[in-house]
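Visitor: sharing a sequence plus its predicted fold:
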Amino acid sequence: MIFIDNEGHTNPKLNLALEEYALRHFDTSTDYLLFYINEPSIIIGRNQNTLEEINQEYIDDNNIHVVRRVSGGGAVYHDLGNLNFSFITNHDGKRISNFKKFTAPVIRVLNNMGVSAELKGRNDILVNEKKISGTAQFSTGKRMISHGTLLFDTDMSEVTKALQVKMSKIESKGHKSVRSRVANISDFLKTPISMEAFKNQLLVGLYEASEPFETYKLTEAEWQAVHRLKAEKYDLWDWNFGRSPKFNIQRNKRFSVGEIDLRIFVEKGHISELKIFGDFFGRKPVSDIESLLIGVPYDKVEITKALKNLSVTEYFGNLEKTEFLNLIYGND
């Protein structure tokens, strides 16, 4: 495995561009590990409706970055007290949605540091029932990213202020607030250490479970390409916010795979516009489904026909097609 040196950059748009560039352009015969720390920012899941996840006024007043990532899942808050890790590997069909495989070495190192971490739920690392890390994945079909956050010394008051917690999440999980269910790793360490020391200990611990690492520094031409990707994608309002679609039907439900939120515009009995939001994980883009249903009569039989050959699990994870059809048409 090769460790990628991000040279201390803390701009989240640049770090996400670096991560995607490495995924798409680095040598496919080897695995990579990337660490990065971001300035105060909200990182939005690929399928989320940004404006409904953030406290816009607070973000504007405090100059907090808002950036969409390529992977699914929910919105997370980053600051200089949060360490992000990213494994870039081949996609062999067994690794996608296998969060245990990629969190296991991180959990092992945390345990060796005296932090009783464990993987729980879909994709979270918890200590004493409090979340210290969330993970997500993205696949190009050949290569994949498995990345996550590690809350080391994050300002928890900012998490609550910057993120809007949807009522559906509060009702379905019984959370009183975001603050009540997250914690910093530093809270569980017997001896205080700096972020830099924590990062180094984590890296050394990950070395021990693999072949010797080597550190890779990007060439000037590669950094130019990363900056170009940042400018052409991660700097753009269309990528980070996108347009909010017009709709006259909203269907929203939380499943075991996550929340699915449908915005459907029906004109003259046919679906003229459809947008699928949510914090689910899937291998394929939901834009496939959106395109398939444009022009289809808003009728369960016709919708079922249009989706006959569609594998719902490819887009949402372990979800039955009947559950999705019922959500679209309202029979739940």
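Guide: Now that the structure is in, tell me what you want to look at. Numbers count the residues shown, from 1 in each chain.
Visitor: hey, let's count contacts and neighbours off CA atoms from now on
Guide: OK.
Visitor: OK, contacts around D153?
Guide: G81, N82, N184, I185, S186, M195 (Cα atoms under 8 Å, 6 or more residues apart in numbering).
Visitor: filter the residues you listed to the buried ones?
Guide: G81, N82, N184, I185, S186, M195 (16 or more other Cα atoms under 10 Å).
Visitor: so what's the closest residue to V127 other than its chain neighbours up against?
Guide: Excluding its sequence neighbours, the residue lying closest to V127 (Cα to Cα, 6 or more residues apart in numbering) is A117, at 4.8 Å. Neighbouring residues of A117 by Cα under 8 Å, 6+ apart: I107, L110, N111, I125, L126, V127, N128.
Visitor: quick check: A117 vs S186, distance?
Guide: Distance of A117 to S186, computed by Cα to Cα, to the nearest Å: 13 Å.
Visitor: ok, V67 - contacts?
Guide: P12, K13, S41, I42, I43, I44, Y234, N240.
Visitor: put this next to the previous one:
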Amino acid sequence: MRQKGIPLARRRSGGGTVFHDLGNVNLTFFTSKKNYDRHRNLQVVTSALKGLRPDLDVRATERFDILLNGHHKISGTAAKLGRTAAYHHCTLLCSVDRALLSAVLKPTCQGIKSNATQSVPSPVKNLLDEDPTLDCDTIMDSVASQYNTEFGFSSPVTLVDPSDELSLPGIQRMAHELLAWEWTFGRTPKFSICTTFKLKDDMSICNATLNMDIKNGIIESCDIEVPSDWLPVELSREFSLHLIGGKLCPYETSVLAAELLRTIPQNKELERKMYNLCRRVIFMM
């Protein structure tokens, strides 16, 4: 994601990772907690789609996903319930860049262990691939109309500019909070990374291991093991010690790595190998 310049935000509703571009419609249903009903909300969506194309095979599942033709996932769900209010949001894949979606949702670091809910990979398909008339604007208009019908409203559609601070006071601050490290990583459940990775040099290659425990985004323990015939044990141990107490953050780790590299004796081979080790660990963050 960093290589492609795609920003990461963490929503307050929890759940699995969602890829967004302009071909992915995000729908949010705000209600009182008493009237919270995901089944009814998804019925609005499926009815709106069938209203555009009656023979379209779309149905909600027990996981509150929406499947196309009983197989392809076109919508996922997340929700948050407060003391008196609630919201439920879901997606609709209309014309998403599926190649990019698959690329960014593929984990770059294997071996992450936590108690968080695991994402369930599913085959996906764009509605536009099923029917060229099902573009984003057409679908949004149909969902709005079906929503009014379902809930007995007659309200016109109002376009909202999410960057308009005058209409939505505090919206920029809230958006910044969802993007900030303090929320995206600093408020995450405790997790660990236990993985093996390859280190390459011009003349050699070896397997290294990384064992790391992270709480509130802070590295509590770290053990990097590299074969001693590839890199002196004291150097990998020193790198591990440098990371403990720091943020799980590629930018801060890059600064720590740069500081450590400056302390290495004048040895081009060791410098190169340590640089490769630092780069691989940073890549997994």
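Guide: That came through fine. All values reported here derive from a predicted model rather than from experimental measurement.
Visitor: about what we covered before: now a ChimeraX select for only the buried ones of the contacts of V67 of the first structure.
Guide: Selection of buried members from the contacts of V67 of the first structure for ChimeraX, criterion 16+ other Cα under 10 Å:
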select :12,13,41,42,43,44,234,240
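Visitor: nearest to Y329 of the first structure among the contacts of V67 of the first structure?
Guide: I44 (27.6 Å; Cα to Cα).
Visitor: gap between the closest one and A75 of the first structure?
Guide: Distance from I44 of the first structure to A75 of the first structure, by Cα to Cα: 4 Å.
Visitor: what does I2 of the first structure give?
Guide: Where A75 of the first structure is concerned, I2 of the first structure sits at a distance of 28 Å (Cα to Cα).
Visitor: now P12 of the first structure
Guide: Applying Cα to Cα to P12 of the first structure and A75 of the first structure gives a distance of 14 Å.
Visitor: try F277 of the first structure
Guide: From F277 of the first structure to A75 of the first structure the distance is 12 Å (Cα to Cα).
Visitor: of those two, who's got more company?
Guide: Counted by other Cα atoms under 10 Å, F277 of the first structure and A75 do not tie: A75 has more neighbours, with 25 against 18.
Visitor: which position in the second structure aligns with that one?
Guide: Structural alignment (TM-score structural alignment) places A75 of the first structure against T17 in the second structure.
Visitor: residues contacting its match?
Guide: T17 of the second structure neighbours (Cα under 8 Å, 6+ apart): L105, S119.
Visitor: same thing with N252 of the first structure?
Guide: E259, I260, D261, L262, L327.
Visitor: isn't the third one up against I276?
Guide: Yes - taking Cα atoms under 8 Å as the definition, D261 of the first structure is a contact partner of I276 at 5.9 Å.
Visitor: which of these two has more residues huddled nearby?
Guide: D261 (21 against 18).
Visitor: can you tell me what part of the second structure stretch 195-208 of the first structure aligns to?
Guide: With TM-score structural alignment as the criterion, stretch 195-208 of the first structure aligns to 136-149.
Visitor: how about the matching stretch: buried residues?
Guide: Quick answer for stretch 136-149 of the second structure (16+ other Cα under 10 Å): C136, I139, M140, S142, V143, A144, S145, Q146, Y147.
Visitor: wait, doesn't the first one sit right on V96?
Guide: Spelled out, it's C136 of the second structure. No - applying Cα under 8 Å, one finds C136 of the second structure not in contact with V96, separated by 10.2 Å.
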